[in-house]
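Visitor: coordinates only, sequence not included:
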């Protein structure tokens, strides 16, 4: 991804939690990739979404109050 695309994505996302979403989404992809490679799991968007939700739930425990409401709102809207 080139830098202009990343900057535009951040503008389009229009939220302070953009980087958190990107990092957690990448981590969930990596974790699911490892399950597929090392544990013989099947590729599953549903499993990726579950990993993403689980990681966001953990993040909520340590989030600053100024970010917590926005994180909760984003997580509840994620389907």
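Guide: That came in fine, so what should we check first? On a predicted model such as this, the values are computed, not experimentally measured, just so you know.
Visitor: contacts and neighbour counts: CA atoms only from here.
Guide: Will do.
Visitor: Could you give me the buried positions within stretch 30-46?
Guide: Residues of stretch 30-46 classed as buried: 32, 33 (neighbour count, 16 or more other Cα atoms under 10 Å).
Visitor: alright, now check it against this:
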């Protein structure tokens, strides 16, 4: 697919979008991770980044949080590119919370309970 440009739509830095930028280095995604209390050390290899973040976060639900956060960042990006939506932290946050609630319903009871407790502390 050809787009007019391949710059990040989440920020004003006019940088070409890359996986690392979109999910970790963009000021918008950084704000999302700060909200979720997940810290990334982008100087590390991606696998080491994940291991370190998991150790810092200290909860078994980090995998679900990271997957849903990345998915909702991607969907938010696509809504801007393809549906002319505007950048909105509130809209991303709502989407993230809704997706996490769906994950909690599909998870085993113990995991779903942990997700719901974490969400109630987040809100």
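Guide: Noted; the coordinates are in hand. Worth saying up front: this structure is predicted, and the values here are computed from it rather than measured.
Visitor: Would you pull the TM-score for this pair?
Guide: The TM-score (TM-score structural alignment, normalised by the length of the first structure) is 0.92; 79 aligned residues with a Cα RMSD of 1.1 Å.
Visitor: contacting residues for residue 25 of the first structure?
Guide: Residues counted as contacts of residue 25 of the first structure (Cα atoms under 8 Å, 6 or more residues apart in numbering) are residue 52.
Visitor: Tell me which residue of the second structure lines up with it.
Guide: Counting by TM-score structural alignment, residue 25 of the first structure lines up with residue 69 in the second structure.
Visitor: Equivalent analysis for residue 5 of the first structure, please.
Guide: In the second structure, residue 5 of the first structure lands on residue 49 (TM-score structural alignment).
Visitor: ditto for residue 55 of the first structure
Guide: Using TM-score structural alignment, residue 55 of the first structure lines up with residue 99 in the second structure.
Visitor: Am I right that that match sits in a helix?
Guide: Yes - secondary structure of residue 99 of the second structure (DSSP: H, G, I helix; E, B strand; the rest coil): part of a helix.
Visitor: So the closest residue to it other than its chain neighbours versus residue 105 of the second structure, what's the distance?
Guide: Distance criterion Cα to Cα, 6 or more residues apart in numbering; nearest residue to residue 99 of the second structure, sequence neighbours excluded, is residue 68 at 6.7 Å. As judged by Cα to Cα, to the nearest Å, residue 68 of the second structure and residue 105 of the second structure stand 14 Å apart.
Visitor: Give me the more crowded residue out of those two.
Guide: residue 68 (19 against 15; other Cα atoms under 10 Å).
Visitor: what sits against the more buried one?
Guide: Residue 68 of the second structure neighbours (Cα under 8 Å, 6+ apart): 96, 99, 100.
Visitor: host element of it?
Guide: helix 62-83 (DSSP states H and E).
Visitor: what's the mean deviation for that helix versus the first structure?
Guide: Here the mean offset of helix 62-83 of the second structure against the first structure after fitting is 0.5 Å, by mean Cα distance after the TM-score superposition for the first structure.
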